[in-house]
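Undergrad: One predicted model, sequence on top.
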Amino acid sequence: MKFTVLGSGAGLPSKDRNTQSFVIDCVLEYNEYILIDAGEALQHRILHTHIKPSKIKNIFITHLHGDHIFGLPGFLSSRAFQGGEGIPLTIYGPAGLREWLDLTFKISESTLNYPLEIIEVEADMTIRLNDFTVRVLPLSHGIDSFAYIFKENDKIGELLTDKLLALGLKPGPVYGKIKASETFTVEGKEYQTADFIGETIYGRKIAVHGDTRLNSKEDYLNQLFNADLIVHEATFLKDEKEKAHDYFHSEINQVLNMFSELNYKQLLFVHISSRYTDEDIREVSAALNDKAAIAFDYFELPIPRNVQ
């Protein structure tokens, strides 16, 4: 599994940063990509990757500002001609998303050749998707904006086959039966299956935010605890805390301070304003801790499974 940034910029695109779009690559696990937000020119960005539109089967929209959705109608139409025929697609997003897409397709006389389901989300909603539980968290942004927390189910550890072989049990269907049971018996002696199972494989957690002011509420921070990846906006990079608050956005140092006591593996900053130069970004990046980074377009981050 890996996280790919197709667009890392804020409201106005620049020559180097497209507006916001991300992909969670689950092809090896579930044979699909999960798209989060659909900035303008999304379909053009995908052309520079190995991503197949037909394998994007679920889309999550954080909020309905144009820099997060203007690429959606074009992508949906293109998918119909890029192997997507007959392959269902589900879009999750705030109220109003269905009306906007229905009107867009009606006026443009566009049709799709695959089933499209639009599910309008609400705060604290829970969505089941593959082996993920997706939690919808409300944010503060003037219009409805959400964070999506993708939590993969934990998996039982692998059988310790060397220990089973030592008991005289050769590989075969019996191994599956043992793994599915609490106890098993060999030559009249009972054994606890847990003693023959390796360490639990803990599910990965990825938290992707829409645009937002800071949220320091304890229940919100608890949802992010132990995240493998937190993706958070940093529209402002230069200590403009008051301006960030006034515009319903976040400033990078405030975010770092808010998460300073939070246990996570990687913090990725996105939604970077086009007014910052490369030199500005290099200067800010140099001061970040080793768990934080400012994203760029086509940035990729592998997210391995956790064994503890």
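TA: Sure thing, it's come through.
Undergrad: switch to C-alpha atoms for all contacts and neighbour counts from now on
TA: Fine.
Undergrad: tell me which element the nearest residue to residue 23 once chain neighbours are set aside is part of?
TA: Excluding the flanking residues, the one nearest residue 23 by CA to CA, 6 or more residues apart in numbering is residue 35, at 4.6 Å. Using DSSP states H and E, residue 35 sits in strand 33-36.
Undergrad: Not counting its own residues, what contacts that strand?
TA: Contacting residues not belonging to strand 33-36 are listed as 21-27, 51, 55-62 [CA atoms under 8 Å, 6 or more residues apart in numbering].
Undergrad: Repeat that for stretch 13-29.
TA: Residues contacting stretch 13-29 (CA under 8 Å, 6+ apart): 1-12, 32-42, 67-68, 270-271, 274, 296-297.
Undergrad: was I right about residue 72 contacting residue 39?
TA: Yes: the criterion here is CA atoms under 8 Å, and residue 72 meets it with residue 39 at 7.3 Å.
Undergrad: Which one's more surrounded, the two?
TA: Using other CA atoms under 10 Å as the criterion, residue 72 and residue 39 rank with residue 39 on top: 29 against 21.
Undergrad: Against that first model, consider the following:
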Amino acid sequence: MEIQFLGTGAGQPSKQRNVASLALKLLDELNEIWLFDVGEATQHQILRTNIRLRKVTKIFVSHNHGDHIFGLPGLLATRSFQGDVGPITIYGPAGLEQYVRTALKVSKTKVSYPIKFIELTGDALIYKGQGFKVYTKKLDHRVASYGFRVEEESRPGELLVDKLAQYHIPNGPIYGKLKAGEKVELEDGNIIDGKDFLGPERPGRIVSIIYDTRSTPAIAELSKNADVLVHESTFGGNEAKLAYSYYHSTCVQAATVARDNGVGMLYLDHISARYLGNDAKKLERQAQKVFENTRLANDFDYMVIPMKGSEK
């Protein structure tokens, strides 16, 4: 599981930051990539990464402001040129489907694969399958805006090969059955239970993604015990009143959520174009005074999220 930031700016692109988009890479787990928001020129950003659009199977859109959706029709059109691609599912607020289908219709763009839209209407479990769940909650923005929580289901513990050595089992299908927790009859007639040879169950990872919003209790619920929290930080720590008036959050508010809810790592995202170079780093330093494990996200930054208990 990896996160790669494709655009970390707010409102409008700058020379340092494109507008909002990030990729959750689940290549080892599902051979899929999920996108969260698709701001203008996201597909251009993707050209500078190893992401292949054919691997993108789901797109989650927080809200319908232009800096979060203007790149979507173009990206969907380009995906048609990636060979034999499968269907794609887009989760987003009311009006998103109309926007996309109108853009494709007016531009006479033919998409070679099925597009399924799932409309977000409130707090809900919006996806469950393949060992993952995705939850959403409504945030507090000028328009309907949603935060996301991606939960990976727990995984069986590692097979304790040393403990099995006494049975002299050759490599092959038997190991697979034991790792799946099944009972196996050996050649000598002994029956062993795979559950007796598994290490502790490994908890799944949690990623929470919070785009445009004022401070609201829903954020804490989405962020609880997340391994990684990506949180909008459009304003500096001393601009809480200004952030509130514009329906946004400060870096310190993001850090407070992380500190109070057992978050592992906080990434500050959706940075105003007013903050360039060292000014942007000030946001990181302000947040780190509240929650030390904070990083300022930049375009093309990526991080690997290891399984709990594995080497980092």
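TA: Arrived safely. From a predicted model like this one, the values you see are computed outputs, not experimental measurements.
Undergrad: Return the distance of the residue nearest to residue 23 of structure 1 relative to residue 76 of structure 1.
TA: 12 Å (CA to CA, to the nearest Å).
Undergrad: What of residue 28 of structure 1?
TA: Separation of residue 28 of structure 1 from residue 76 of structure 1 (CA to CA): 23 Å.
Undergrad: same check, this time on residue 19 of structure 1
TA: In this view, residue 19 of structure 1 and residue 76 of structure 1 are 17 Å apart by CA to CA.
Undergrad: Would you check which pair of the contacts of strand 33-36 of structure 1 lies furthest apart?
TA: Maximum pairwise distance among the contacts of strand 33-36 of structure 1 (CA to CA): 22.4 Å, between 27 and 62.
Undergrad: Settle it for me: which of those two has more neighbours?
TA: Neighbour count, other CA under 10 Å: between residue 27 of structure 1 and residue 62, residue 62 has more, with 28 against 15.
Undergrad: wait, doesn't that one sit right on residue 93?
TA: Yes: with contact defined as CA under 8 Å, residue 62 of structure 1 counts as touching residue 93 (6.2 Å).
Undergrad: what are the ranges of the helices in the stretch 1-150 of structure 2?
TA: Assigned by DSSP state H, counting those that start in this stretch, the helices in the stretch 1-150 of structure 2 fall at 27-30, 42-46, 66-69, 72-79, 96-106.
Undergrad: meant to ask about the stretch 201-312 of structure 2, not that
TA: Shown for the stretch 201-312 of structure 2, the helices assigned by DSSP H, counting those that start in this stretch span residues 217-223, 240-245, 251-260, 278-288.
Undergrad: Residue 170 of structure 2 is nearest to which of these?
TA: Nearest of the helices of the stretch 201-312 of structure 2 (CA to CA): helix 217-223, 44.9 Å.
Undergrad: Determine the set of other helices and strands touching the closest one.
TA: Packing partners of helix 217-223 of structure 2 (3 or more CA pairs under 8 Å, 6 or more residues apart in numbering; DSSP states H and E): strand 132-138, strand 146-152, strand 206-210, helix 251-260.
Undergrad: what's the counterpart of residue 79 of structure 2 in structure 1?
TA: Counting by TM-score structural alignment, residue 79 of structure 2 lines up with residue 79 in structure 1.
Undergrad: what about that match, neighbour count?
TA: When neighbours are defined as other CA under 10 Å, residue 79 of structure 1 has 22 of them.
Undergrad: Residue 164 of structure 1 should be in a helix, yeah?
TA: Yes: under DSSP: H, G, I helix; E, B strand; the rest coil, residue 164 of structure 1 falls within a helix.
Undergrad: Tell me if I'm right that residue 249 of structure 1 and residue 139 touch.
TA: No: judged on CA under 8 Å, residue 249 of structure 1 makes no contact with residue 139 at a distance of 10.4 Å.
Undergrad: Now the common contact residues for those two.
TA: 211, 212, 213.
Undergrad: most neighbours, which of those residues?
TA: When neighbours are counted by other CA under 10 Å, residue 211 leads those with 28 neighbours.
Undergrad: Kindly reformat the helices and strands packed on helix 217-223 of structure 2 as a markdown table and extend each row with distance to residue 283 of structure 2 and mean neighbour count.
TA: Below are these laid out as a markdown table (distance: least, CA to CA, whole Å; neighbours: other CA atoms under 10 Å):
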| stretch | distance to residue 283 of structure 2 | mean neighbour count |
| --- | --- | --- |
| strand 132-138 | 26 | 19 |
| strand 146-152 | 22 | 24 |
| strand 206-210 | 17 | 25 |
| helix 251-260 | 6 | 24 |
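Undergrad: among those, which is nearest residue 288 of structure 2?
TA: Nearest of those to residue 288 of structure 2, taken as CA to CA: helix 251-260 at 7.3 Å.
Undergrad: against structure 1, where does that closest one fall?
TA: Using TM-score structural alignment, helix 251-260 of structure 2 corresponds to residues 252-261 of structure 1.
Undergrad: buried residues in the helix or strand where residue 178 of structure 1 lies?
TA: Residue 178 of structure 1 is located in helix 173-179, with elements delineated by DSSP H and E. Neighbour-count burial for helix 173-179 of structure 1, counted by 16 or more other CA atoms under 10 Å, picks out 178, 179.
Undergrad: Beyond that helix, next helix or strand please.
TA: Counting by DSSP H and E, the next helix or strand C-terminal to helix 173-179 of structure 1 is strand 183-186.
Undergrad: could you say what helices and strands that following strand packs with?
TA: strand 189-192.
Undergrad: how far away is the residue mapped onto residue 302 of structure 2 from structure 1 from residue 229 of structure 1?
TA: Structural correspondence for residue 302 of structure 2 with respect to structure 1 (TM-score structural alignment): residue 300. Distance, residue 300 of structure 1 to residue 229 of structure 1, by CA to CA: 12 Å.
Undergrad: just residue 151 of structure 1 next, same as before
TA: As judged by CA to CA, residue 151 of structure 1 and residue 229 of structure 1 stand 11 Å apart.
Undergrad: who touches both of those two?
TA: With CA under 8 Å, 6+ apart, residue 151 of structure 1 and residue 229 have common neighbours 205, 206.
Undergrad: The helix holding residue 178 of structure 1: average distance to aligned residues in structure 2?
TA: Its match in structure 2 and helix 173-179 of structure 1 itself, once the structures are fitted together, sit a mean 3.6 Å apart by mean CA distance after the TM-score superposition for structure 1.
Undergrad: chain center to that helix, what's the gap?
TA: 35 Å (CA atoms, centre = their mean, to the nearest Å).
Undergrad: returning to what we had before: possible to save the helices of the stretch 1-150 of structure 2 as a markdown table with distance to residue 88 of structure 2?
TA: What follows is these, written out as a markdown table (distance: least, CA to CA, whole Å):
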| stretch | distance to residue 88 of structure 2 |
| --- | --- |
| helix 27-30 | 14 |
| helix 42-46 | 16 |
| helix 66-69 | 16 |
| helix 72-79 | 9 |
| helix 96-106 | 13 |
